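# structure, please.
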Amino acid sequence: MSQPDARLYGYARVSTTDQHLTVQREALIRAGCTTIREEKITGTTTEGRKELRILMDFVRSGDTLVVTRIDRLARSVGDLQDIVRELKAKGVALKATEQPIDTSTAAGKAFLDMLAVFAEFETSLRQERQLEGIAKAKAAGVYRGRKPSIDAGEIARLRQDGLGPSEIAKKLGIARASVYRALAADDGPAAA
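Next up is the predicted model:
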């Protein structure tokens, strides 16, 4: 049962900076949220999600945390369970505007658990499809990976000019280990 000063707090999240939060923000406002925290960060982990942490620290007994869908909150069953446990310990409910989730009811809790399993399954499938696509592209000679960020030719040239690995690393702004790897790849272990 909510307390008289209980409030609805919204949380909106997208994974990349080119995605927009507008649709989520509008849905959370329609749901009655007066405070909405937003961030553009992956949902595959709770690490580094400062806005979520602020909300989790701020909500009090009787409050409700509102999201549009649970995948905005977490992409893994473990993370979602941790969040729900923390909210429950504080006496805070979790609701989703687009899914029949309300942790203040038994049916809402059960549905939340089922959706969490499917959200994690979907993430795993996406990763598998991505790896399969990369393997196919490599086999077809289309995919070559990202371009090297270290210029091995420049490293070799600087080495020929008499610079040591530490000096080369400093000059190019890279790690000394990268210099050693490039030299070893270029001339074998004796070069390093």
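# CA only for contacts and neighbour counts going forward, please
OK.
# helices along the chain, start to end?
22-30, 50-58, 77-90, 106-139, 152-160, 165-172, 176-187 (DSSP state H).
# reformat these as TSV; add mean neighbour count and distance to residue 98.
Listed next are those as TSV, based on neighbours: other C-alpha atoms under 10 Å; distance: least, C-alpha to C-alpha, whole Å:
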stretch	mean neighbour count	distance to residue 98
helix 22-30	16	9
helix 50-58	15	19
helix 77-90	16	17
helix 106-139	14	12
helix 152-160	16	52
helix 165-172	16	51
helix 176-187	17	49
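# now the second one, please; I'll put the structures next to each other:
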Amino acid sequence: MTKSTKTGHLYGYARVSTSDQDLAIQEEALRAAGCTVVRSEKKTGTTTKGRDALQTLIDFAHEGDTIVVTRIDRLARSIADLAAIVRTLEAQGIALRATEQPVDTATAAGRAFLQMLGVFAEFETAIRRERQMEGIARAKAEGVYKGRKPSIDVARVREMMAAGAGATEIARSLGIGRASVYRLMQKKAA
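Next up is the predicted model:
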């Protein structure tokens, strides 16, 4: 059971999935909620691996403190990850609260609502993945989907190879990896 969150510190955690998304709205909401420290990162929510800002907050917080997120999906997208995070926090006497949802693990109702939200977040992720795969399959069947645009100008690599440039020089000049140049050299040799 966690201690009352009134005596502890509030620490905010903000996360977005991609580098082109903005953390400012979450960070502002967390500061407005009274968080003295806000840690942010641009990492996927489908795993907790590599989420250093989250781990730092968990390691830094003490019994009686509260970690605050704007929404539970900023913390975890799977039931397993969410449950593991909550167990870790509870074992340390740290509460979890969301500013936009009635989640506060310092209360029984807040814990129950958290569990329901976790189920829906995982379901939403699975549905999104299924729809994406269906859309890709349909686009491939219609001949519309071609995959991502090639990032290597094969003709330019071959031109430079013919002019006597080495793999390192080609890679540096075109902003690609040497391994990619070597693969093209091997294809040409075969």
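# on that earlier part again, out of the helices of the first structure, the one nearest residue 7 of the first structure is which?
Distances from residue 7 of the first structure to each of the helices of the first structure were compared by C-alpha to C-alpha, and the smallest falls on helix 50-58, at 11.1 Å.
# next, the angle from that closest one to helix 77-90.
Orientation of helix 50-58 of the first structure against helix 77-90 (axes from the mean of the first three to the mean of the last three C-alpha atoms, to 10 degrees) gives an angle of 30 degrees.
# quick check: helix 50-58 of the first structure compared with the second structure, mean distance?
With both structures laid over each other, helix 50-58 of the first structure and its partner residues in the second structure are 0.8 Å apart on average (mean C-alpha distance after the TM-score superposition for the first structure).
# the second structure: matching residues for that helix?
Aligned using TM-score structural alignment, helix 50-58 of the first structure spans residues 52-60 in the second structure.
# and if you look at stretch 93-104 of the first structure?
Residues 95-106 of the second structure are the counterpart of stretch 93-104 of the first structure, counting by TM-score structural alignment.
# now do that stretch: everything it contacts.
With C-alpha atoms under 8 Å, 6 or more residues apart in numbering as the contact definition, stretch 95-106 of the second structure has outside contacts at 1-5, 29-30, 33, 64-72, 86, 89, 109-111, 113-114.
# if we can go back for a sec, quick one, which of the helices of the first structure is nearest to residue 146 of the first structure?
Of all the helices of the first structure, it is helix 106-139 that lies closest to residue 146 of the first structure, at 11.9 Å by C-alpha to C-alpha.
# still on that earlier bit, the helices of the first structure: which one's closest to residue 43 of the first structure?
Ranking the helices of the first structure by proximity to residue 43 of the first structure (C-alpha to C-alpha) places helix 77-90 first, at 9.4 Å.
# quick one: that closest one to helix 106-139, angle?
In this structure, helix 77-90 of the first structure runs at an angle of 150 degrees to helix 106-139, with the same axes, to 10 degrees as the basis.
# in stretch 33-43 of the second structure, what's buried?
33, 35, 38-43 (16 or more other C-alpha atoms under 10 Å).
# so what's the spatially most central residue of the first structure up against?
A centroid search over the first structure (C-alpha atoms, centre = their mean) returns residue 42, at 2.0 Å, as the residue closest to the centre. With contacts defined as C-alpha under 8 Å, 6+ apart, residue 42 of the first structure is in contact with 14-16.
# just the buried residues out of those, in ChimeraX syntax.
One line in ChimeraX is enough to select the buried members of those, burial here meaning 16+ other C-alpha under 10 Å:
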select :14
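# residue 81 of the first structure matches what in the second structure?
Alignment note (TM-score structural alignment): residue 81 of the first structure maps to residue 83 of the second structure.
# next one: residue 139 of the first structure
Taking TM-score structural alignment as the alignment basis, one finds that residue 139 of the first structure is matched in the second structure by residue 141.
# who's in contact with its match?
Contact criterion C-alpha under 8 Å, 6+ apart gives no residues in contact with residue 141 of the second structure.
# that one and residue 135 of the second structure, how far apart?
In this view, residue 141 of the second structure and residue 135 of the second structure are 10 Å apart by C-alpha to C-alpha, to the nearest Å.
# and residue 82 of the second structure, by the same measure?
Computed as C-alpha to C-alpha, the residue 82 of the second structure to residue 135 of the second structure distance reads 29 Å.
# between the buried residues of stretch 33-43 of the second structure, which is closest to residue 10 of the second structure?
Among those, residue 35 lies closest to residue 10 of the second structure (C-alpha to C-alpha), at 4.5 Å.
# can you verify my assumption that that closest one contacts residue 11?
Yes. If you go by C-alpha atoms under 8 Å, residue 35 of the second structure and residue 11 touch, sitting 4.9 Å apart.
# what sits in contact with each of those two?
Common contacts of residue 35 of the second structure and residue 11 (C-alpha under 8 Å, 6+ apart): residue 68.
# state the distance from residue 66 of the first structure to residue 160 of the first structure.
62 Å.
# please apply the same query to residue 154 of the first structure.
As it turns out, when the distance is counted by C-alpha to C-alpha, residue 154 of the first structure lies 10 Å from residue 160 of the first structure.
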